[in-house]
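>>> structure here, sequence nowhere to be found:
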């Protein structure tokens, strides 16, 4: 006899929705990553000046495009832009 055989009925019922929720959340995550990847490819059509306006360079796009398909490249771009902004602010404080 296993622990599953003697587990109360309520424990068995709650296990199934948790698994279904994980599957649902994973599917939603993949859809969001796919949607953001489509928007990411539109960034490649922007000029270098437009990318600079939003705090990115063309090299940043090449770094983010190498991520696996299931991952979201916009998360990597947000990280890169945030680190660049923080380093610029730190440099400005040292100069001032």
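Happy to help now that I have it. Here the structure is a predicted model, which is why all the values come from computation and not from measurement.
>>> rest of the way, CA atoms for contacts and neighbours
Noted.
>>> so where do the helices sit in this protein?
3-6, 9-43, 48-53, 58-65, 73-95 (DSSP state H).
>>> for the ones you listed, give me TSV that also has mean neighbour count.
Below are the helices of the chain laid out as TSV (neighbours: other CA atoms under 10 Å):
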stretch	mean neighbour count
helix 3-6	8
helix 9-43	13
helix 48-53	12
helix 58-65	15
helix 73-95	13
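>>> A further structure is provided below for comparison with the first:
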């Protein structure tokens, strides 16, 4: 086998694992999105006081549910809660 023949066969060998990895990653991401959606729907069953304890409001849930299925609503809720916590800390620093 010449060096040229080996060089032309190499991409076929290396693309198969890459395709398999992409398929596995896509399946894992879909499962994670489904699992997080189920957890997200359980948040809707909480009272407003319980949501306030974790730094969220019912309106935050409505904002996050508007995301497409492939996106994780819990990541959006985390960003909202973090932003709100930072804002409250900034206000507290100005008062003190």
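Happy to help now that I have it. As the structure is a prediction and not an experimental result, all values here were calculated from the model.
>>> look up how far residue 77 of the first structure lies from residue 39 of the first structure.
As judged by CA to CA, to the nearest Å, residue 39 of the first structure and residue 77 of the first structure stand 12 Å apart.
>>> to clarify, my last question referred to residue 19 of the first structure.
When residue 19 of the first structure is compared with residue 77 of the first structure (using CA to CA), they lie 31 Å apart.
>>> isn't residue 65 of the second structure up against residue 73?
Yes. Using CA atoms under 8 Å, residue 65 of the second structure makes contact with residue 73 at a distance of 6.4 Å.
>>> need the residues touching each of the two.
Counting by CA atoms under 8 Å, 6 or more residues apart in numbering, residue 65 of the second structure and residue 73 have no contacts in common.
>>> pretty sure residue 72 of the second structure is touching residue 36, no?
Yes. Judged on CA under 8 Å, residue 72 of the second structure makes contact with residue 36 at a distance of 6.7 Å.
>>> OK, contacts around the aligned residue in the second structure for residue 40 of the first structure?
Taking TM-score structural alignment, residue 40 of the first structure has residue 40 as its aligned residue in the second structure. By CA under 8 Å, 6+ apart, the contact set of residue 40 of the second structure is 73, 74.
>>> from residue 6 of the first structure, how far out is the nearest residue to residue 84 of the first structure once chain neighbours are set aside?
Residue nearest to residue 84 of the first structure in three dimensions, not counting chain neighbours: residue 55, with 7.9 Å by CA to CA, 6 or more residues apart in numbering. Distance, residue 55 of the first structure to residue 6 of the first structure, by CA to CA: 59 Å.
>>> same check, this time on residue 53 of the first structure
For residue 53 of the first structure relative to residue 6 of the first structure (CA to CA), the value is 63 Å.
>>> how about residue 41 of the first structure?
Residue 41 of the first structure is 53 Å from residue 6 of the first structure, by CA to CA.
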